[in-house]
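Participant: the following comprises the amino acid sequence and a computationally predicted model.
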Amino acid sequence: MTKAGDRQRRRIPPWLREMAVLVVVALVLSVSLQAFVGRVYFIPSQSMEPTLHGCAGCTGDRIIVDKITFRFSDPRPGDVVVFRAPTSSWNVGYSSTRSTNPIAKALQDAGSWAGLVAPDENDLVKRVIATGGQTVQCCDAQGRVLVDGQPLDEPYVVMDFPFSENTLTCETMPRSGRCFGPVTVPAGNLWMMGDNRSGSADSRAHARDELGGTVPVGDIIGKARLIVLPPSRWGTIESPTIQQH
């Protein structure tokens, strides 16, 4: 038995053993990198237009999300971040992408663990507007979002609800769709808004949930850094300074 076993081991070509080792090492690296360093995410909706593409009929952007930065610092206003849905209200309309076949589901879960399949969770992308302790509302006389009474500088906002001084504001009836608040963000939480203000179900849409529409910092997955696909859209994702105080 021992001699036969020795002969069987000798029949395995060295290149095959080396390939097996390389595959294992590659899988370990993939899991480690995507769990702790960065991961590619798909943008499925138009809520961050035009910063991120996800419009109906277009090719959605794929972005790289940095998971390291927020291990050493907190998200700041202006950052574009990916986060897990913090309450059930954020999950309205979301359904699992997993197969109902238990074998297929097990394979999908294994692929997710290896970073080859998207995780089975509702991950969203928005921009940080206000942080814990700050009060956010809209609007001033020019239709701008205010944080602690100061207007934000938001050059990335192209699509928004109509606002017209003296005719369609937060004081008129009907009032502008931009108007909300004031909301004081709890400590350790964030107020999120999509760049496409008239097409984003963000913190404003969840203001009546148990967190008042805010998102705990602990639910942040990482900071969106790069658009990697499609090639025509490749580039960095800006995080401008939007609060002037």
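Facilitator: Happy to help now that I have it. Numbering: from 1, shown residues only.

Participant: alpha carbons only for contacts and neighbour counts from here, please
Facilitator: Fine.

Participant: relative to residue 78, how far out is the closest residue to residue 226 other than its chain neighbours?
Facilitator: Leaving aside its chain neighbours, residue 226 sits nearest to residue 236 (4.4 Å; criterion: C-alpha to C-alpha, 6 or more residues apart in numbering). Using C-alpha to C-alpha, to the nearest Å, one obtains 14 Å as the distance from residue 236 to residue 78.

Participant: try this one side by side with the last:
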Amino acid sequence: MTPGSDSGATSDAPASGERTRAEDRGPGDPTPGPKKPRSFWKELPILIGIALVLALLIKTFLVQAFSIPSDSMQNTLQQGDRVLVDKLTPWFGSEPERGEVVVFHDPDNWLAGEPTADPNALQKVLSWIGLMPSAEEKDLIKRVIGVGGDTVSCKGTGPVKVNGKALNDTSFVYAGNTPCSVDDQGGQFTVKIPKGYIWVMGDHRQNSRDSRYNQDDAHHGMVPVKDVVGRAIVIAWPINRWDTLPVPDTFDQQGLSDQSSASGALTAAPDAVALAGMVPVALWRRRRIAPAETR
């Protein structure tokens, strides 16, 4: 050890036989720089793939677009309207409630004889992933009038009664229509709805083949809850038709649920989960504004 040296110090010089990285490089070798970023065109397929997966997940679990093919829900919905359907809350135990506009699978050949669309391959793919309204023409859209446990009746020209309570449906039934149809094909009825089913009617009462006119089918005109896709919550297109689809006040009248065993199926806990998952759906869920119209 040389005088004045610190026994704890270490030398910066390379050990014998070691070579620095600079010594390893030849005079013509380039100095390494930062890693070159991936080009936009290489990343584009990845971004598109992620977008498609997200769209598919949204369509499957959150919301799905549907196109209105007929006039049976006028004036709430017009032919050609696009509606967004909430598919989230049913995952948490929600069941259809009176007054809601719902989309459901054809329960027993209700659409027999109706013209069906013939989408091209691109439209089918875009519909499948949720980037276009559903091309599936075996779905219908109507308003829920009664749920499991209810007794729904119609005599003369109306009004429609649920558990003996008359519905004031002037805010959503097509102008000029009577709540009930005077005919022997189903316009006059008294039905008791079993648990797990709903009774649906179009807002254009004299132009809707709904529960009333399918009482001879396997479900006696009722729609199994398991066939309900979800609740239509908003008219999304065209822009000048944008509107929410609230439950009319008449369905909240006191005493309407006295004989029903299936109302209020969505408890506070699932509602909170739905709010966390999709705030707009929860905000629209029970708003009471004058309704719009459908098929």
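Facilitator: Cool, got the structure. The structure presented is a predicted model; accordingly, all values stated were derived computationally and were not measured.

Participant: report the TM-score for the pair.
Facilitator: The TM-score (TM-score structural alignment, normalised by the length of structure 1) is 0.77; 216 aligned residues with a C-alpha RMSD of 2.9 Å.

Participant: ok so, going back, map the residue nearest to residue 226 of structure 1 across to structure 2 for me.
Facilitator: Taking TM-score structural alignment, the alignment pairs residue 236 of structure 1 with residue 244 from structure 2.

Participant: also residue 38 of structure 1?
Facilitator: Using TM-score structural alignment as the criterion, the counterpart of residue 38 of structure 1 in structure 2 is residue 63.

Participant: what's the neighbour count on that match?
Facilitator: 23 (other C-alpha atoms under 10 Å).

Participant: tally of neighbours for the residue lying closest to it once chain neighbours are set aside?
Facilitator: Nearest residue to residue 63 of structure 2, sequence neighbours excluded (C-alpha to C-alpha, 6+ apart): residue 86, at 4.8 Å. Around residue 86 of structure 2 there are 26 other residues, counting by other C-alpha under 10 Å.

Participant: distance-wise, check residue 86 of structure 2 relative to residue 244 of structure 2.
Facilitator: 12 Å.

Participant: quickly list what's touching both of the two.
Facilitator: Common contacts of residue 86 of structure 2 and residue 244 (C-alpha atoms under 8 Å, 6 or more residues apart in numbering): residue 233.

Participant: show me where the stretch 101-250 of structure 2 has strands.
Facilitator: Assigned by DSSP state E, counting those that start in this stretch, the stretch 101-250 of structure 2 shows strands spanning 101-105, 139-147, 151-154, 160-162, 165-166, 189-192, 197-201, 223-224, 228-237, 243-244.

Participant: export those to a markdown table and tack on mean neighbour count and distance to residue 213 of structure 2?
Facilitator: Formatted as a markdown table, those follow (neighbours: other C-alpha atoms under 10 Å; distance: least, C-alpha to C-alpha, whole Å):
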| stretch | mean neighbour count | distance to residue 213 of structure 2 |
| --- | --- | --- |
| strand 101-105 | 23 | 17 |
| strand 139-147 | 26 | 13 |
| strand 151-154 | 21 | 13 |
| strand 160-162 | 23 | 15 |
| strand 165-166 | 18 | 21 |
| strand 189-192 | 16 | 10 |
| strand 197-201 | 25 | 10 |
| strand 223-224 | 21 | 13 |
| strand 228-237 | 24 | 19 |
| strand 243-244 | 19 | 28 |
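
Participant: reformat the ones you listed as TSV; add distance to residue 274 of structure 2.
Facilitator: Formatted as TSV, the strands of the stretch 101-250 of structure 2 follow (distance: least, C-alpha to C-alpha, whole Å):
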stretch	distance to residue 274 of structure 2
strand 101-105	17
strand 139-147	21
strand 151-154	30
strand 160-162	29
strand 165-166	31
strand 189-192	31
strand 197-201	22
strand 223-224	23
strand 228-237	13
strand 243-244	17
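
Participant: the ones you listed: which one's closest to residue 58 of structure 2?
Facilitator: Counting by C-alpha to C-alpha, residue 58 of structure 2 lies closest to strand 228-237 out of the strands of the stretch 101-250 of structure 2; the figure is 13.5 Å.

Participant: who touches that closest one?
Facilitator: Here strand 228-237 of structure 2 has contacts from 81-87, 90, 96, 100-105, 241-246, 281, 284-285, using C-alpha under 8 Å, 6+ apart.

Participant: neighbours of residue 97 of structure 1, just the number please.
Facilitator: 13.

Participant: hang on, isn't the match of residue 38 of structure 1 packed against residue 89?
Facilitator: No: counting by C-alpha atoms under 8 Å, residue 63 of structure 2 does not reach residue 89; the two are 10.1 Å apart.

Participant: all good on my end, thank you.
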